[in-house]
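# What follows is a predicted structure for the sequence shown.
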Amino acid sequence: MATFQKRGDRWRAIVRKKGHPAQSKTFSTKARAKAWAKSVEGGIEEQAAGGGVSLGSMTLGDLLDLHMAHLDRISSRGRKNKAGDRTLRKGLGEETLLSELSYSKLADFCTTRRDVDGVSASTVKSDIMHLSGAITTGTVEADLPTRLKEMMATWREGLRRAGLIGSPQSRDRRPTDKELGDLLTHTKHNKALRRIRYNDLIRFAVASCMRLDEICSLRWEDVDHEAGTVIIRLRKHPRQKTDQEVPLMGESQAILEDQPRIDERVFPYGAESVSNGFRRICRHLEIEDLHFHDLRHEGISRLFERGYQIQEVALVSGHRDWGSLRRYVNLRAGDLAKKDRDR
């Protein structure tokens, strides 16, 4: 038997059934509370018949909470996971029951992301894959019916065929020598940019081949000055938390040691702030389509150009799959022709 209580401008539903623990949840409307209570009661009956957890007994917010806790145990959430979580909660609604998910609802979500938010099909795919991962977590950890996971796979294929989600295009952008020179000159002499040491960050990104999140997370305690190495904590990995010791290549150790010790971090800046500022600098210099992450691409490509073997580059870049390094090996055709002529 379900009861409903008005609490301010929200409604609390309470379901009590003999032989089962009481369940309660608060919603923004009474209609939502009633729908949830009805689904919970139906789910209890399904369980009694051996049917497992009802999709109507869990909201999208509950599922995402479960998934984020799962990710926190096995990996680093990272900005992408947090962004995907926020986007799904806002776009699909935290109070949406899992039983209300459908292809049309996901298609509307994807269309809005593309047409209103102006994001690419690959970004939308990232959101959908976060939802798909959450559903997998739910089937494993909350005994959700496996049919939801099967339906999600079908919905993903439909969204792909409709062009609403897609894989990212391989990016091979590298700064030209002039662009890199302009960036370093501007960041060295512009006093307004001295709060964040962009000149050092740009040079360090190219020399170390690190991601921006990794750079902004480096701690002094993880630097081995004698060995010329540093430990990157929770380095990007799809399935687990992992720390990695990497060599400080080129001028990266000198740049690192030149930083003032004002914080436990070597570069005590927010990655998002650095990224936004870098875009503004590029606009000011009229440098088009250059991302801070492209500096990592530049650094990795330079290592190959200097003759390092793929296993050596992988030790610096952190790639577990050597095959994935192919997208970073973007040797300029002109450079290869010159090398051949000089032999």
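Looks like it arrived, so ask away.
# contacts, neighbours, all on C-alpha from now
Fine.
# Mind telling me what element the residue sitting nearest the centre point of the chain is part of?
The residue lying closest to the centre of the chain (CA atoms, centre = their mean) is Lys80, at 2.0 Å. Element membership for Lys80 (DSSP states H and E) is helix 78-88.
# for that helix, packing partners?
Contact analysis of helix 78-88 by 3 or more CA pairs under 8 Å, 6 or more residues apart in numbering; DSSP states H and E lists helix 121-141 as its packing neighbours.
# how far off helix 78-88 does the helix it packs on point, in degrees?
Going by axes from the mean of the first three to the mean of the last three CA atoms, to 10 degrees, helix 121-141 is angled at 90 degrees with respect to helix 78-88.
# List the buried residues in helix 121-141.
By 16 or more other CA atoms under 10 Å, the buried positions in helix 121-141 come out as 121, 123-139.
# next one: stretch 233-248
In stretch 233-248, counting by 16+ other CA under 10 Å, buried: Arg233, Leu234, Arg235, Lys236, Lys241, Glu245, Val246, Pro247, Leu248.
# now stretch 289-302
By 16+ other CA under 10 Å, the buried positions in stretch 289-302 come out as 290-302.
# okay if I get these as a markdown table plus distance to Arg265 and secondary structure?
Shown next, in a markdown table, are the buried residues of stretch 289-302 (distance: CA to CA, whole Å; DSSP: H, G, I helix; E, B strand; the rest coil):
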| residue | distance to Arg265 | secondary structure |
| --- | --- | --- |
| Leu290 | 26 | coil |
| His291 | 23 | coil |
| Phe292 | 20 | coil |
| His293 | 20 | helix |
| Asp294 | 23 | helix |
| Leu295 | 21 | helix |
| Arg296 | 20 | helix |
| His297 | 24 | helix |
| Glu298 | 25 | helix |
| Gly299 | 22 | helix |
| Ile300 | 24 | helix |
| Ser301 | 27 | helix |
| Arg302 | 27 | helix |
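# and here's the other structure:
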Amino acid sequence: MASLQRRNDKWQARVRRLGHTPRTKSFINRTDALRWIRQTEQELDRAALAYDPSSLERTTVADLLRRYVRDVTPGKRGHASEAKRIEVFLRYDWANLTLARITPQAFTRHRDKRLREVEAGTVIRELGLLRTVFEVARREWDVPLHANPLANVRKPKAASGRNRRLHADELTALLAACADSRNDWLEPGIRLAIETGMRRGELLNMRRADLDLANHLLSIPETKTDIPRTIPLSVNAVSILRSMQATGTDDRLLPVTANAFRLAWERCKHRAAKQMPGIADLRFHDLRHEAVSRFFELGLNVPEVAAISGHRDPRMLFRYTHLKPEDIVAKLRGLNARAAA
């Protein structure tokens, strides 16, 4: 259905079609308005001919998930973890529903169930992946869905950022536990994480060719943000890397898989917890948090810390920054003393 009205010295054309958002446009010339109406109606008619609602009865959510994990997931950096997540999706009852019967309520129930099992952050990532799968299907695979069933599913509120700092006695306990380990790479990995603020994946991807120890620099070609960076190294970090160069023969300085490193970390933490139970809730990523906080405590400013840590958004950087109040007090006293002098 089309309509044409004269309004404020212009012609306002409007085209309505069932299942589509009304389209409106204003013209100075009536002929142009009529031409636009005809073209818009033809475009919507072609879309209606291409739309085959019966295909929604023949296709299940599982079909979309399997195609996505086959065609899209392999090109992603985190393809392994995403493939496992989709494998879990396929076990749910809603994965067997056809696209004609899938509703936002199915994912609302999934959200509520998962919130009783895992943290809100995990649920947010799951909903985000599912929404992306449906969006790719709509935009790239010509699946005739009028709307994304995840579009209006409310995301749970994410928990506040962690503010876990590493205490000196906890580090001592961790390093002592490393001495009882059968490998010789976990201790330098832990110490280097604290000195550089590098993510676990970045540590595991370090190669000899990336080092410029004469100039205290380390290149990181592959990062979480897909933006390579070169970070300045402290004297301690250079010393650790030199020892790793001397003892290893592999091109990679930490020649282990992510899972092997994770398991070694958990075993090390378990041994340390026998002497210090509070260390049980420490995560390896908390060492990055500790490193960034230490950079600020050394007096580095936000751009300088971001150059080392790789954060692109200062708001995210501040989530990792929890300065010790007593250190700020000491700094204020020093400033006041200099002002008084």
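Yes, it's here. Because the structure is predicted, anything quoted here is derived from the model rather than measured.
# Tell me how the two chains score on TM-score.
For this chain pair, the superposition-based TM-score is 0.73 by TM-score structural alignment, normalised by the length of the second structure; 281 aligned residues with a CA RMSD of 2.7 Å.
# what's the mean deviation for the helix holding Lys80 of the first structure versus the second structure?
Following the fit onto the second structure, the mean deviation recorded for helix 78-88 of the first structure is 3.5 Å by mean CA distance after the TM-score superposition for the first structure.
# chain center to the helix or strand following that helix, what's the gap?
The first helix or strand that comes after helix 78-88 of the first structure along the chain, using DSSP H and E, is helix 103-115. Distance, stretch centre to chain centre, for helix 103-115 of the first structure: 20 Å (CA atoms, centre = their mean, to the nearest Å).
# got it, and stretch 67-75 of the first structure?
The answer for stretch 67-75 of the first structure is 13 Å, by CA atoms, centre = their mean.
# Now do the helices in the first structure.
30-48, 60-74, 78-88, 103-115, 121-141, 146-161, 177-189, 198-208, 212-215, 252-257, 271-284, 293-305, 310-317, 333-341 (DSSP state H).
# Mind giving me the packing neighbours of the fourth one?
Counting contacts by 3+ CA pairs under 8 Å, 6+ apart, the secondary-structure elements packed against helix 103-115 of the first structure are helix 121-141, helix 146-161.
# before we move on, the earlier item: so which of the helices of the first structure comes closest to Arg327 of the first structure?
Across the helices of the first structure, Arg327 of the first structure has its closest neighbour in helix 293-305 (8.8 Å, CA to CA).
# matching residues in the second structure for the closest one?
The aligned range for helix 293-305 of the first structure in the second structure is 285-297, by TM-score structural alignment.
# ok, residues contacting that stretch?
Residues from elsewhere that reach stretch 285-297 of the second structure, judged by CA atoms under 8 Å, 6 or more residues apart in numbering: 163-166, 190, 193-200, 302, 305, 309, 320-323, 327.
# same thing with stretch 268-285 of the first structure?
By CA under 8 Å, 6+ apart, stretch 268-285 of the first structure touches Asp182, Leu183, Ile196, Tyr198, Leu212, Asp213, Cys216, Ser217, Glu288, Leu290, His291, Phe292.
# Once you drop chain neighbours, what's closest to the equivalent of Arg173 of the first structure over in the second structure?
Under the alignment (TM-score structural alignment), Arg173 of the first structure pairs with Arg164 of the second structure. Here the nearest residue to Arg164 of the second structure in space, its sequence neighbours aside, is Asp286; by CA to CA, 6 or more residues apart in numbering that works out to 6.3 Å.
# Pull the contacting residues for the corresponding residue of the second structure for Asn199 of the first structure.
For Asn199 of the first structure, the aligned residue in the second structure is Glu187 (criterion: TM-score structural alignment). Glu187 of the second structure is in contact with Leu175, Cys178, Ala179, counting by CA under 8 Å, 6+ apart.
# The first one -> the first structure?
The reference is to Leu175 of the second structure. Per TM-score structural alignment, Leu175 of the second structure is aligned with Leu184.
# gap between its match and Glu251 of the first structure?
Between Leu184 of the first structure and Glu251 of the first structure the computed distance is 15 Å (CA to CA, to the nearest Å).
# between these two, who's got more neighbours?
Leu184 (17 against 13; other CA atoms under 10 Å).
# which residues touch that one?
Asn199, Ile202, Arg203.
# so which of these hold up in the second structure?
Among those, the ones still in contact in the second structure (both residues aligned by TM-score structural alignment, their matches' CA atoms under 8 Å) are Asn199.
# With respect to Leu101 of the first structure, which of the contacts of Leu184 of the first structure is nearest?
Nearest to Leu101 of the first structure among the contacts of Leu184 of the first structure, with distances taken as CA to CA, is Ile202, at 44.3 Å.
# Thanks a lot, see you next time.
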